[in-house]
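J.: This is the structure alone, sequence omitted:
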């Protein structure tokens, strides 16, 4: 769950936290895996509405503060890491 720096206002609803689900093949349709892994903004604008809860609209993704977009995109990319890559990443952070 990511707490947004700038909450999204959708009518009377305020979205302050967004969860990201692991993308499946269906969520990736029409996207290039390399673009997603590089956190290409256009790819994230298409993918995040498919894997967020609550489901964000493309226009809401486009309006995100850059740190919020980076945080959500990083969560997506994290789903593609192998166990060994995760161990290496943790080792470099210590």
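T.: Thanks, I have it. Keep in mind that what you see is a predicted model, and the values were worked out from it rather than measured.

J.: From now on I want contacts and neighbour counts done on CA atoms only, so please keep to that.
T.: Noted.

J.: Quick check: closest non-adjacent residue to residue 20.
T.: What sits nearest to residue 20 in space, not counting adjacent residues and going by C-alpha to C-alpha, 6 or more residues apart in numbering, is residue 52, at 4.6 Å.

J.: Would you check that the one you found makes contact with residue 21?
T.: Yes. Taking contacts as C-alpha atoms under 8 Å, residue 52 lies within contact range of residue 21: 6.2 Å.

J.: More neighbours: which of the two?
T.: Taking neighbours as other C-alpha atoms under 10 Å, residue 52 and residue 21 compare with residue 52 leading, 19 against 15.

J.: In contact with the more buried one: list those residues for me.
T.: Neighbour list for residue 52: 18-21 [criterion: C-alpha atoms under 8 Å, 6 or more residues apart in numbering].

J.: mind listing the strands for the protein?
T.: Using DSSP state E, the strands of the chain run over 2-10, 13-20, 52-53.

J.: hold the first one in mind and look at this next one:
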């Protein structure tokens, strides 16, 4: 992803290790800002701490293209961290960004 594309959509992550599903290969994942209901089943504390189980619940709800919990569990650790940090940005108030 180019620097210009990152500035256009800072919530898009280029995966170090693409997700392969049959003939489909996912190389980029865009996260959209979740609403409060999409955070159900976890805690804000767990999400702020980038808890793996919390991310496995929430990322499939806000990822484009849609990911499954299995996809998230099978991510390369560096990709999970990149997605987690991108997600954590949504938890900050606008003035803190």
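T.: Done, it's in. Note that this is a predicted model, so its numbers are computed, not measured.

J.: quick one on the thing from earlier: just tell me what the residue nearest to residue 20 of the first structure corresponds to in the second structure.
T.: Aligned counterpart of residue 52 of the first structure in the second structure: residue 63 (TM-score structural alignment).

J.: The residue nearest to the spatial centre of the second structure - nearest residue in space that isn't next to it in sequence?
T.: The centre of the second structure sits closest to residue 83, judged by C-alpha atoms, centre = their mean, with a distance of 3.6 Å. Closest residue to residue 83 of the second structure apart from its sequence neighbours, by C-alpha to C-alpha, 6+ apart: residue 13 at 6.6 Å.

J.: Next: residue 16 of the first structure.
T.: residue 7 is the one closest to residue 16 of the first structure (C-alpha to C-alpha, 6+ apart), at 4.5 Å.

J.: and that neighbour, what pairs with it in the second structure?
T.: Residue 7 of the first structure maps onto residue 18 in the second structure, by TM-score structural alignment.

J.: Isn't its match up against residue 29?
T.: No. Counting by C-alpha under 8 Å, residue 18 of the second structure stays clear of residue 29, with 9.8 Å between them.

J.: neighbour count winner among the two?
T.: residue 29 (21 against 16).

J.: mind listing what the equivalent of that one over in the first structure touches?
T.: With TM-score structural alignment as the criterion, residue 29 of the second structure lines up with residue 18 in the first structure. If a contact means C-alpha under 8 Å, 6+ apart, then residue 18 of the first structure has 1-4, 52-54 as its contacts.

J.: give me that answer again for 10 Å
T.: 1-4, 7-8, 52-56, 68, 72 (C-alpha atoms under 10 Å, 6 or more residues apart in numbering).
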